[in-house]
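# sharing a model that was predicted from the sequence below.
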Amino acid sequence: MLQVPTSVDGFLAQYGNVVVDFAITVVTFLVTFLLLYKIGKSVLVRAVKRGLNARQFSSAVVSLGSSIAAVIAVLGAVAIAATVSGFPAILSAFATIAGALALGVAFAAGDIIENFVAGIFILKDKPFTVGDYIEWDGNNGIVREINLRVSKLDTFNNEQITVPNGDLASAVVMNPVANDTRRLTFDFGIEYDASMKDAREIIIDEASKIEGVLADPAPAAPVTGLADSAVVLNGRLWINPSETGAGGVKNQWIENVKRRFDAEGIGMPYPYTELTGEIDVNTRDIEAAPADD
């Protein structure tokens, strides 16, 4: 049967060593934790910031990395301090709780984590930047914001699109404005009896007159096809996409070429089908036809 001491002296005599040992253990844990946390946080955060800045990550990624480094410093300090002070139970419980939390978060926030990681890779690899026009999976838009979870784009109709970064990271993204030059093409169909030389000169001349079209590489218009009703000349010109809008140049070019073709009598036929042959219509002899009853 447990005997309860009736005085302070009796309590100290019976439990004094236990109290002292526990107090020493707690003090050791707290001192070790504070020292390790202070040193670990300073070293880890500084190293993470220096490493991310050296690789030219964005400020958002640097801030995120610093926060993760601080959390790791806390977890590491708790684990080491518990081991040094002789708290194996705390360490075991801490590991169990941390594992359960990690598993729960992974199941509950799988999509969020996927988009989050994809955002980090987009900011690092830079397949596109703010202001770029991109196309992916039948969609297109001008990039306005790149956040860690989603990216925001504007369509040409001034509609905002919010896209999870996971979709952009896993899709084939075409960035027409990533390079210093971009080629624009259009197929011009002319009649078979029209002069290919004259048509080519008109296409190249009208392209050269448009502001923003580069002289090198020079515009061209090779014959690329013989269609059912037209000879196809593939008009080609080059622009600097960071300085000149592709849509405006292409529309102006097509309109000017059509106007010149009309003025100089070069037809642009549309597809049609011509049927040739004869039809034999047989009629029965009325007199040989059976009479109605």
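Happy to help now that I have it.

# alpha carbons only for contacts and neighbour counts from here, please
OK.

# can you map out the strands along the stretch 101-250 of the chain?
133-136, 139-146, 150-154, 160-164, 173-174, 182-190, 223-226, 231-239 (DSSP state E, counting those that start in this stretch).

# got another, please set it beside the one above:
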Amino acid sequence: MDISKYLEIAQNFIVDYGIKVIGAIVIWIIGSWLIKKIIRGISKVMSKNNYDVSLQKFLLNLIGWGLKILLFLVILSQLGIETTSFAAILAAAGLAVGMALQGSLGNFAGGVLIMIFKPFKIGDLIEGQGELGVVKEIEIFTTKLTGLSNREIIIPNGALSNGNIINYSTEGTRRVDLVFGVSYDADIKQSKEVIMNVLTSHPKILKDPAPAVTVLELADSSVNFAVRPWCKTDHYWDVYFDVTENVKEALDKAGIEIPYPHQVEIQKKG
């Protein structure tokens, strides 16, 4: 038996693969250090931009695992192992998971967009997908609202982010749009003064922007006024209901008639 031949083969094997193994270990050490640095840097950027905590954790985990898989493939390539099959398996698995969770991924993507661009925040009064309510909680897949009748409304983030969103809280003030009709026999200037007195005397109606009372239309049986007071968003419904009641009382007190439908019955004698 030629021992020297086998020793030479073993030596060549150790030299060839030893260098590869050492290289793989070096790549693993440096790669792991770089991944930690990258994750730490992304975390600082997210914290600086006030990203949602749950979104930060999810994205950091997702990026971390992606970088670790990439590092694993680089190490396999360094060891001389064919990585094409691994990449194909990962791609196929990703496609299968994506198809199975298509709706959930859409909601996740919508949640990410909402948390990044922040079209609304917790406590805002918004309208979206035909629902109106105060934002109670923003989650990865859904957004929870508290409806005006204290209902809990859960809207998928995919649909919410792809539709129109009306945020009533962004500007801090809202205009209350009301319409009141008076008789054609009533004096227009007097009617406007009576309504305006109601608006200017209400403590929750803002002076700036100033409230407005204008003739909206000459309807079939009434002259209709567009009444437009402004208030803080939190006072909207107080102003809405108070003005509706107070204007009715003020018009009655001034002797100004508010028209209402009349029904005429015609009887034919036989």
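Received it, and whenever you're ready, just let me know what you need. This is a predicted model, so every value here is computed, not measured.

# sorry, back to before: for the strands of the stretch 101-250 of structure 1, which one sits closest to residue 216 of structure 1?
With Cα to Cα, the closest approach to residue 216 of structure 1 among the strands of the stretch 101-250 of structure 1 belongs to strand 231-239: 7.8 Å.

# what's the closest one aligned against in structure 2?
Using TM-score structural alignment, strand 231-239 of structure 1 corresponds to residues 223-231 of structure 2.

# now that stretch, how far from the centre of its chain.
With Cα atoms, centre = their mean, to the nearest Å as the basis, stretch 223-231 of structure 2 stands 31 Å off its chain's centre.

# gap between the residue sitting nearest the centre point of structure 2 and residue 46 of structure 2?
Nearest to the mean C-alpha position of structure 2, counting by Cα atoms, centre = their mean, stands residue 114 at 4.4 Å. Separation of residue 114 of structure 2 from residue 46 of structure 2 (Cα to Cα, to the nearest Å): 14 Å.

# now swap in residue 197 of structure 2 and tell me
52 Å.

# which one's more surrounded, the two?
Legend: neighbour count by other Cα atoms under 10 Å for residue 197 of structure 2 and residue 46, higher for residue 46 (18 against 12).

# tell me if the more buried one really is in a strand.
No: secondary structure of residue 46 of structure 2 (DSSP: H, G, I helix; E, B strand; the rest coil): helix, not part of a strand.

# which position in structure 1 pairs with it?
Matched across to structure 1, residue 46 of structure 2 falls on residue 52, judged by TM-score structural alignment.

# for residue 134 of structure 2, same thing?
So, by TM-score structural alignment, residue 134 of structure 2 is matched to residue 142.

# what about that match, neighbour count?
Residue 142 of structure 1: 20 surrounding residues under other Cα under 10 Å.

# in this structure it contacts residue 135, no?
No: between residue 142 of structure 1 and residue 135 there is no contact under Cα atoms under 8 Å: 9.0 Å.

# where do the helices sit along structure 2?
Along structure 2, counting by DSSP state H, helices occupy 3-48, 53-78, 84-100, 102-117, 157-162, 188-201, 236-253.

# using a markdown table, please lay out those together with distance to residue 230 of structure 2.
Formatted as a markdown table, the helices of structure 2 follow (distance: least, Cα to Cα, whole Å):
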| stretch | distance to residue 230 of structure 2 |
| --- | --- |
| helix 3-48 | 36 |
| helix 53-78 | 36 |
| helix 84-100 | 48 |
| helix 102-117 | 28 |
| helix 157-162 | 28 |
| helix 188-201 | 9 |
| helix 236-253 | 8 |
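
# ok, which of the ones you listed comes nearest residue 172 of structure 2?
Closest of the helices of structure 2 to residue 172 of structure 2 is helix 236-253, at 10.8 Å (criterion: Cα to Cα).

# picking that back up, tell me the counterpart of the residue nearest to the centre of structure 2 in structure 1.
For residue 114 of structure 2, the aligned residue in structure 1 is residue 122 (criterion: TM-score structural alignment).

# distance of that match from residue 137 of structure 1?
Counting by Cα to Cα - residue 122 of structure 1 and residue 137 of structure 1 are separated by 17 Å.

# give me the nearest residue to whatever residue of structure 1 lines up with residue 154 of structure 2, chain neighbours excluded.
Correspondence of residue 154 of structure 2 to structure 1, assessed by TM-score structural alignment: residue 162. Leaving aside its chain neighbours, residue 162 of structure 1 sits nearest to residue 152 (4.6 Å; criterion: Cα to Cα, 6 or more residues apart in numbering).

# which residues are contacting stretch 230-247 of structure 2?
Contact with stretch 230-247 of structure 2 is made by 168-169, 172-176, 178, 194-195, 198-199, 204-206, 208-211, as judged by Cα atoms under 8 Å, 6 or more residues apart in numbering.

# 6 Å instead, please
172, 173, 174, 175, 195, 205, 206 (Cα atoms under 6 Å, 6 or more residues apart in numbering).

# likewise for stretch 202-219 of structure 2?
Contacts of stretch 202-219 of structure 2 from elsewhere in the structure, counted by Cα under 6 Å, 6+ apart, are 224, 225, 226, 227, 228, 229, 230, 231.

# circling back: now do the contacts for the residue nearest to residue 162 of structure 1.
144, 145, 161, 162.

# which among those count as buried?
144, 161 (16 or more other Cα atoms under 10 Å).

# let me have the contacts of residue 152 of structure 1 in TSV, adding distance to residue 59 of structure 1 as columns.
Putting these into TSV (distance: Cα to Cα, whole Å) gives the following:
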residue	distance to residue 59 of structure 1
144	17
145	14
161	24
162	21
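
# just the closest of the contacts of residue 152 of structure 1 to residue 13 of structure 1, please.
The nearest member of those to residue 13 of structure 1, counting by Cα to Cα, is residue 145 at 69.6 Å.

# buried subset of the contacts of stretch 230-247 of structure 2 as a PyMOL selection?
The buried residues among the contacts of stretch 230-247 of structure 2 can be selected in PyMOL (16+ other Cα under 10 Å) with this line:
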select buried, resi 173+174+175+195+205+206
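
# which one of the contacts of stretch 230-247 of structure 2 is nearest residue 263 of structure 2?
Closest approach between these and residue 263 of structure 2, by Cα to Cα: residue 195, at 28.4 Å.
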